[in-house]
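[1] mind folding the following:
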Amino acid sequence: MPANHQRYSEWDSARFLKWAAGIGDSTKEVVQKLFDSYRVEEQAYKGCLSLLKLADKYSPERLENACRIALIRIPNPRYKNIRLILESGQDKKGDGTLQSYSSSSNKYACVRGASYYGGGSHEE
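    So this is what the prediction gives:
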């Protein structure tokens, strides 16, 4: 193997899942979904590593909240989905937002809202 590939040789899914479990259950579930989405386990390593390193940039708590939100909104969340949630601060909005999404009968998130389509109220 080339030298840049050899550093990944001691890694496996158990190591990533243990690392993710240290952050939280939602993060572990996202990592598991990443592994499940690839036929070859090694193909998921880069995405898992990038995802778990977000805890260094933001915080483990914020990463866990972002993963929880992503699991509610997206069937198979990826690194980019989680990163965008963290960058936009959607993970900081509190539990009220999470409850409204989880109790909603619609499984798709409302992306733009009423103001985008010409205002909130059409009553005159």
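[2] can we go C-alpha only for contacts and neighbour counts from here?
    OK.
[3] how far does stretch 72-92 sit from its chain's centre?
    Average the C-alpha atoms of stretch 72-92, do the same for its chain, and the two points are 5 Å apart (Cα atoms, centre = their mean, to the nearest Å).
[4] then stretch 79-93?
    Centre to centre, stretch against its chain (Cα atoms, centre = their mean), the figure for stretch 79-93 is 8 Å.
[5] show me which residues of that stretch are buried.
    79, 81-83, 85-86, 90-91 (16 or more other Cα atoms under 10 Å).
[6] following up with a second sequence; could you model it the same way so I can compare the two?
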Amino acid sequence: MHEAVRPLLEKLNARPMRKLGKSRRELFEQVEKATLRALPARPYQLAFWKKARVNIDYHVELEGHWYSVPYTLVGKSVDVRHTEACVEVFLAGRRMASHVRSLEKGRFTTQPEHMPASHRQHAEWTPSRLIRWAEGVGPSCAKLVEELMTKRPHPQQGFRSALGVLRLAEERRYGKQRVEKACARALRHRAVGYKSVVAILQHHLEDTDETAADKGPLPEHENVRGAHYYH
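    I've put the predicted structure just below:
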């Protein structure tokens, strides 16, 4: 079909138009040809956008893979532009990070310059390294970090929460001593998670006395009915 149309197209382009008195070919040569630009060096790439929130470990998630952004963006809402080859992260229209696209699910792509100074020596994260890092806070922190990774199908899935707990120990308002106590309380209550540790710290529960003996017996009162009431 294309071979049959080609000579007809040439004939149409060479035929003068009634109103202009010139053919399409003549107009192209005189007007349009001089304004043509060269084709781009690379073909057009289709791009997609999504909204994301920067997690506690200063990474954003895209199709099961995690990409780093500057750690100062933790908690902020960003725009992620992704093509087959590239992932870019924007904040208020400004590009904050760019990565080569990865299709490995459950893995991290991290640029060292995005990390706090205290994290850079642990750039190659593995479960054993994170646990050793947590031992610098205390045995309870190390135990909690270990459980964060062992209770998941893949240890990498616990990296985010583990890094979040370790970041709490670096913050001036909490510090290692309070975080260690908060981890100990979280372990006693089997509330093993980053959010649990944060809640304990925010409500200053890490030093709360939990022993029933210290609380004393329940007071005598007519509204305290006792177990026999429910039989």
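[7] still on that earlier bit, okay, and which of the buried residues of stretch 79-93 of the first structure map to strands?
    Among the buried residues of stretch 79-93 of the first structure, no member is found in strands (DSSP state E).
[8] how about CSV for the residues you listed, with distance to Y101 of the first structure added?
    Shown next, in CSV, are these (distance: Cα to Cα, whole Å):
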residue, distance to Y101 of the first structure
Y79, 21
N81, 16
I82, 16
R83, 19
I85, 15
L86, 17
Q90, 13
D91, 13
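[9] inside helices: which ones of the residues you listed?
    Of the buried residues of stretch 79-93 of the first structure, the ones assigned to helices by DSSP state H are 79, 81-83, 85-86.
[10] and those residues, which is closest to S121 of the first structure?
    For these, the minimum distance to S121 of the first structure (Cα to Cα) is 27.9 Å, reached by I85.
[11] now do the closest one against K46 of the first structure, distance only.
    19 Å (Cα to Cα, to the nearest Å).
[12] same check, this time on A20 of the first structure
    Separation of A20 of the first structure from K46 of the first structure (Cα to Cα) stands at 14 Å.
[13] ok, now D36 of the first structure?
    14 Å.
[14] could you single out the nearest of the buried residues of stretch 79-93 of the first structure to S13 of the first structure?
    Using Cα to Cα, the buried residues of stretch 79-93 of the first structure come closest to S13 of the first structure at Y79, 16.3 Å.
[15] surely the closest one and L51 touch.
    Yes - applying Cα atoms under 8 Å, one finds Y79 of the first structure in contact with L51, separated by 5.3 Å.
[16] quick check: which element contains L52 of the first structure?
    If you go by DSSP states H and E, L52 of the first structure is part of helix 45-57.
[17] centre of the chain to that helix, how far?
    Averaging C-alpha positions (Cα atoms, centre = their mean) puts helix 45-57 of the first structure 10 Å from its chain's average.
[18] what is the three-state secondary structure of the nearest residue to R95 of the second structure once chain neighbours are set aside?
    Nearest residue to R95 of the second structure in three dimensions, chain neighbours excluded: V89, at 5.8 Å (Cα to Cα, 6 or more residues apart in numbering). Of the three states, V89 of the second structure takes strand under DSSP: H, G, I helix; E, B strand; the rest coil.
[19] what does V89 of the second structure correspond to in the first structure?
    The alignment leaves V89 of the second structure without a partner in the first structure, by TM-score structural alignment.
[20] ok, V89 of the second structure to L163 of the second structure distance?
    To L163 of the second structure, V89 of the second structure is 21 Å away according to Cα to Cα.
[21] try L205 of the second structure
    Applying Cα to Cα to L205 of the second structure and L163 of the second structure gives a distance of 22 Å.
[22] and for E61 of the second structure?
    With Cα to Cα as the criterion, E61 of the second structure and L163 of the second structure are 16 Å apart.
[23] more neighbours, those two?
    When E61 of the second structure and L163 are compared for neighbours, L163 comes out ahead with 20 against 17, by other Cα atoms under 10 Å.
[24] what residue in the first structure is paired with the more buried one?
    By TM-score structural alignment, L163 of the second structure lines up with L49.
[25] now do D207 of the second structure
    Taking TM-score structural alignment, D207 of the second structure has K92 as its aligned residue in the first structure.
[26] which parts of the first structure are helices?
    Under DSSP H, the first structure gives helices at 3-6, 13-23, 25-36, 45-57, 60-73, 79-88, 95-103.
[27] want to try a markdown table for these, with distance to E123 of the first structure as columns?
    Compiled in a markdown table, the helices of the first structure are given as follows (distance: least, Cα to Cα, whole Å):
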| stretch | distance to E123 of the first structure |
| --- | --- |
| helix 3-6 | 62 |
| helix 13-23 | 47 |
| helix 25-36 | 41 |
| helix 45-57 | 45 |
| helix 60-73 | 31 |
| helix 79-88 | 32 |
| helix 95-103 | 25 |
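[28] A114 of the first structure is nearest to which of those?
    helix 95-103 (16.6 Å).
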